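Chemist: here is a sequence together with a model predicted from it:
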Amino acid sequence: MASKTLFQTTMRTARSQRFSLLVLSFLANILLLASSIYMLQVFDRVLASGSLDTLIWLSVIAIFAIITYGFLEFARRKILNRTGAWVASELSPAVIKRTISARLEHGRSPAGLGDVKDVRNFLAGDAILAFLDAPWTPVFITVIWLMHPFLGMIAVAGAIMLFAIGVLHDILTRHRASTAAMQMREVNNDAQAYVENAETLAGMGMVEAVLANWKRSRAQAEADGSQAEETSSVLYNLSRSLRLALQIAILGTGAALVLRAELTAGGMIAASIILARALSPVERAISAWKAFGSYRLASGRLERLFRMTADDQPQVSLPKPEGKLEVTDLRYFSPETKAPIIRSVSMKLAPGTLCGVLGPSGSGKSSLCRLLVGAWRPNFGEVRLDGASLSDWNSTERGKFIGYLPQQTELFHGTIAQNIARMGEVDDAAVLAAARKAGAHGMILALEHGYETEVGNFADQLSGGQKQRIGLARALYKDPSLVVLDEPNSNLDGTGELALQQALVKMRKAGQTVVVVSHVPTLLRHMDKIAVIQDGTVAAFGNRDDIMRDMMAKGRHVTAKSASQAAE
């Protein structure tokens, strides 16, 4: 039997409130009969007897019942609101973590925080109340039947017709609504991507073009959604009209029965009120069906997300590695297209070795970096650090021993000190040591607020080179055993380039194993080993001088051949 996912466990806990809600719903719906009983007694007893005392006591009892009903209704909504908030607080961190894992392992995530929001909105909304009250419809109809079978038949026919409208509503709107929701989700994601890449769009005059495309996509999504909304609106209004017509029918029938002395005037009024209570949950359920549809789709997506990503299992904490790196027959395929990205990579680096990685664009250098730090999991082969596979550590433990600087350096919302400390507890001494080692200490102090400068996705006061130097400090935080730098000098000026070279010298002295993707000769001269990647394969690997000599020889041969062909 498959184990329960965190999503299933959380939802099961949330559903444990059902008993309390059912008890409260039972009491609330019983108290809803108070107004009907009051009307019945006033018309049939008070007006007939002319007793003012009876009227006063009936009024007091009815008011008490209504006030009690108000408290019960408040309790129901409070339980639902707190349940929805609890589910969101339990699921949100796990969903973010699993979305990251799914993005790395499968290329995309089937769910996100928007789905958690849909689940919360349903659990805390009126839809649940409508569904809780719906089972009491037969009870109210039975009460009407006991007043007179003709009235009961009208109530039964009305309930059947409203139920049929609800089923028709689901059949006609479910597919359209789900398709429109998915399309709108993609449209909103596109809009967010445009905002995040505002500089590129504005700088190249692409704003109007992308907005035109976005408007077309949004219009299509809106059109599909509008069709579902219009269908839902028509059916909802039909149900409301039908309910009003049924009340007229039951009043008219009741009046006829009063004239025939088969029903009292109080019974006629009470039957009309009870019918409204009986059919109200069915009508509300139709209007709440959209929320239920969103909840159902969101639950399915979240369940897929939790099924496709595994929980971190408790593992023995391994000691800090010395930095011995072994890569054996490493292969990696695109999660979406299944095209090979890394075909075969094998190499060994002793602790304290600096290895440069060369290769043309698209050869797989950046992909290799992601595999070396454990961000991606290889399809075949393995990466070992001091004999232990990277999978032998959970990501938090492994991250303490690995430093990584990607091509695009992203700083997260917080201070520079928090970013260098990898958004954990800030160790002042370690932050300063990492910044000095990366040659970023003076640059950071030159900022107005120094290490307390706020940065993030939209903090534009830092240049690309400054972000890259802070990213290097983050990679060097607490002297990790393995450091992987992907084009670490792509945004650096002369000062930053010199600081990077000095950092490489310090890393060698500290015995750290370093892998650097670069084409800059001044950086390559610090390397001990060179790996040449071509089409996802290691074309050459060895000592720096030997590899550079072979490359220069091949370069001269190609140049001579080209010159000879030109002379001919």
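Modeler: Arrived safely, thanks for sending. Numbers count the residues shown, from 1 in each chain.
Chemist: drop to CA atoms for contacts and neighbour counts, all remaining ones
Modeler: Noted.
Chemist: so which elements touch the helix or strand that contains residue 277?
Modeler: Take DSSP states H and E as the rule and residue 277 turns out to sit in helix 265-287. With contacts taken as 3 or more C-alpha pairs under 8 Å, 6 or more residues apart in numbering; DSSP states H and E, helix 265-287 sits against helix 33-41, helix 126-133, helix 137-147, helix 149-196, helix 207-259.
Chemist: which one of those helices lies closest to residue 499?
Modeler: Nearest to residue 499 among the helices and strands packed on helix 265-287 is helix 149-196; the distance by C-alpha to C-alpha comes to 29.9 Å.
Chemist: dropping in the other structure now:
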Amino acid sequence: MLVPTFYMLQVYGRVMASGSLTTLAMLTLIMTGLIITLGSLEWIRSRIMVRVSTRLDVLLSRQVYKASFKRALDSGGMDASAQSLNDLTGLRQFLSGNGLFAFFDAPWLPIYIAVMFMFHPWFGWVATGSALLLLLLAFINEKLTGPALAQANKEHIGATLYTTKNLRNAEVIESMGMLETLMDRWGHRQRNVLLLQAQASDRGAIVSTISRTFRILVQSLILGLGAYLAVDHQVGAGLVFAGAVLLGRALAPIDLIIGSWRGFIAARSQYGRLNDILDKQQAQPERMSLPAPQGHVQVENLVVAAPGSRTPIINNISFSVPAGCVVGIIGPSAAGKSTLARALMGVWVPLHGVVRLDGADISAWDKDELGPYIGYLPQDIELFEGSISENIARFAEVDSVKVIQAARTAGVHEMILQLPDGYDTVIGSEGLTLSGGQRQRIGLARALYGSPRLIILDEPNSNLDEVGDRALVAAIQQIKQSGATLFVITHRTNIVSQLDRLMVMNAGVISLYGPREQVLAELAQKHQAQKHAMSAGATMASVKTSKGDADEPYDAQSSN
């Protein structure tokens, strides 16, 4: 980095004085070799940083992905965002960009200043004062732009997440004419982002302009100082230009740091958010592999709340289901049926109590090992971008025999064959759009893939027509024959005949549970009792009304 300066000194001090072209040629050759070496080292540094940033991404990407997934899971989907992965990408780009190199070059500043003092003390003091002033400007830049940029980044993340959630409900927004209202709300957030970014940019531009102007000014002034010292015979003519070149080289990293400060602030925020999400990600201990489950489910004193809440949705319930049993869960809306389904799979962690599968706490199972033995069809069916066969196979290695078997069991094989590319039909943003019933039936096939031992179907016929209902009943019959344990949450009565046991939930507790016929008989008795009570109440009210009408004298004036 000092090569151009010393080359200039030697040219002015030796070549110009001696007129030796040989000396000039040798100096030029040496200078060229050193500059090429410098360029090679900078190229190597760039490649190293690219590989370091890539290695960082490779090491952290899976952890960040898992942490983002866990955060979304713990929040019940309310904090579902890929922002952490975007932060990792932004940090990688900063590490491999030119902005970081300014920080690498900054430690050379004391060496440059020391050389300037060797040239002449006044050169050294000018360099020291200039560096201190630029450092002060960098500090002022941080104070002026840092908070605004950090807040702007936060607002931008919120606006992006808001937009993403709205886009997921595009049909609802379009059908009910909500677009303009939601756009206004998004526009308000976006205006805040633009305002904060504009404030930070305006302030940063002032500091950056002052920095560049001062740098140009001081480089010109040092030429004047050098000329004065040369006229006074305190320095040679070569030092006049060498001092200016070296000062520019010394101040360049600080000026570049100020110019790239916005990127540094963004990278610092990204690092902080990544550090935060990874710190909250607890290391999962290695769990001993357990035997393949048979499907015996025990629930003991279970209390469950939504993620992030302490208000119970399910309150102190206990029951047992033997392996191979088909249990229907019925009850009014908000009774806790879907919450129970999530707790049975270990997706929602209970506040109290335990769910056991074959005697082991469901949380003690390794999720990757347990997953193939669990089948789940949620109310809101989400199929992922890819082929239908990949979706049914849960994006593991596609076993065509198992895929077709699951599709046949779900009664969806013929429907899939009628699609443009059959099982290879791509769905998602770049593929075919399926109807609600088609998604539900393919989701059922996914739940049945690989012969799971515990299957939970949440409103499996909510989008089905008569053909789909018949296919669902046939699927339940085949599940019973396979010996898997099945929970079916439903409001329809057409599958009640296929149930072994029936559970009635109300307000987070189990009001009835037992063999199907016994529970249906008790429900019928309760319904009959309620009907008699209502009939008796209506009769009493009618008698009182009639008596009141008979006892009350006729008031012609009031009737008028």
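Modeler: Yep, that arrived. Please read these numbers as outputs of a predicted model, since none were measured by experiment.
Chemist: what's the TM-score for these two chains?
Modeler: Once superposed, chain against chain, the TM-score is 0.92 (TM-score structural alignment, normalised by the length of the second structure); 537 aligned residues with a C-alpha RMSD of 1.8 Å.
Chemist: format the helices and strands packed on helix 265-287 of the first structure as JSON lines; extra columns: distance to residue 483 of the first structure.
Modeler: JSON lines is the format used below for those (distance: least, C-alpha to C-alpha, whole Å):
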{"stretch": "helix 33-41", "distance to residue 483 of the first structure": "73"}
{"stretch": "helix 126-133", "distance to residue 483 of the first structure": "53"}
{"stretch": "helix 137-147", "distance to residue 483 of the first structure": "67"}
{"stretch": "helix 149-196", "distance to residue 483 of the first structure": "29"}
{"stretch": "helix 207-259", "distance to residue 483 of the first structure": "39"}
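Chemist: which of the ones you listed sits closest to residue 464 of the first structure?
Modeler: Nearest to residue 464 of the first structure among these is helix 149-196; the distance by C-alpha to C-alpha comes to 15.2 Å.
Chemist: after the closest one, which helix or strand is next?
Modeler: Per DSSP H and E, the helix or strand that comes after helix 149-196 of the first structure is helix 198-203.
Chemist: the longest helix anywhere in the first structure vs the second structure, average offset?
Modeler: When the first structure is parsed with DSSP state H, its longest helix is helix 52-106. With mean C-alpha distance after the TM-score superposition for the first structure, helix 52-106 of the first structure departs from the second structure by a mean of 1.6 Å once superposed.
Chemist: next one: the aligned residue in the second structure for residue 72 of the first structure from residue 115 of the second structure, what distance?
Modeler: Under the alignment (TM-score structural alignment), residue 72 of the first structure maps onto residue 41 of the second structure. Distance, residue 41 of the second structure to residue 115 of the second structure, using C-alpha to C-alpha, to the nearest Å: 22 Å.
Chemist: who has more neighbours, the two?
Modeler: Shown here are residue 41 of the second structure and residue 115; by other C-alpha atoms under 10 Å, residue 115 has more neighbours (18 against 12).
Chemist: list the contacts of the more buried one.
Modeler: Residue 115 of the second structure sits next to residue 124 when contact means C-alpha atoms under 8 Å, 6 or more residues apart in numbering.
Chemist: still on that earlier bit, how far off helix 126-133 does the longest helix of the first structure point, in degrees?
Modeler: Here the directions of helix 52-106 of the first structure and helix 126-133 differ by 120 degrees (axes from the mean of the first three to the mean of the last three C-alpha atoms, to 10 degrees).
Chemist: beyond helix 52-106 of the first structure, next helix or strand please.
Modeler: Under the assignment DSSP H and E, the closest C-terminal helix or strand after helix 52-106 of the first structure is helix 113-123.
Chemist: what is that next one packed up against?
Modeler: Helix 113-123 of the first structure is packed against helix 52-106, helix 289-308, with contacts defined by 3+ C-alpha pairs under 8 Å, 6+ apart.
Chemist: is it true that residue 432 of the second structure touches residue 424?
Modeler: No - Residue 432 of the second structure is beyond contact range of residue 424, at 11.0 Å (criterion: C-alpha atoms under 8 Å).
Chemist: could you tell me where the helix holding residue 277 of the first structure falls in the second structure?
Modeler: Using TM-score structural alignment, helix 265-287 of the first structure pairs with 237-259 in the second structure.
Chemist: and the matching stretch against the first structure, how far off on average?
Modeler: Mean for stretch 237-259 of the second structure is 1.0 Å (mean C-alpha distance after the TM-score superposition for the first structure).
Chemist: coming back round to it: okay, the angle between the helix holding residue 277 of the first structure and helix 207-259?
Modeler: Interaxial angle of helix 265-287 of the first structure relative to helix 207-259 (the same axes, to 10 degrees): 160 degrees.
Chemist: show me the one of the helices and strands packed on helix 113-123 of the first structure that comes nearest residue 412 of the first structure.
Modeler: Nearest to residue 412 of the first structure, of these and by C-alpha to C-alpha, is helix 52-106 at 15.1 Å.
Chemist: that closest one to helix 113-123, inter-axis angle?
Modeler: Using the same axes, to 10 degrees, the interaxial angle of helix 52-106 of the first structure with respect to helix 113-123 works out to 160 degrees.
Chemist: how distant is helix 52-106 of the first structure from the center of its chain?
Modeler: Chain-centre distance of helix 52-106 of the first structure: 24 Å, with C-alpha atoms, centre = their mean, to the nearest Å.
Chemist: other SSEs contacting it?
Modeler: Against helix 52-106 of the first structure (3+ C-alpha pairs under 8 Å, 6+ apart) you get helix 6-15, helix 18-31, helix 33-41, helix 113-123, helix 289-308.
Chemist: ok so, going back, what's the closest of the helices and strands packed on helix 265-287 of the first structure to residue 359 of the first structure?
Modeler: Among these, helix 149-196 comes nearest to residue 359 of the first structure, with 29.9 Å by C-alpha to C-alpha.
Chemist: so the closest one corresponds to what in the second structure?
Modeler: Residue span in the second structure matched to helix 149-196 of the first structure, by TM-score structural alignment: 121-168.
Chemist: mean deviation of the matching stretch from the first structure?
Modeler: Mean deviation for stretch 121-168 of the second structure: 1.3 Å (mean C-alpha distance after the TM-score superposition for the first structure).
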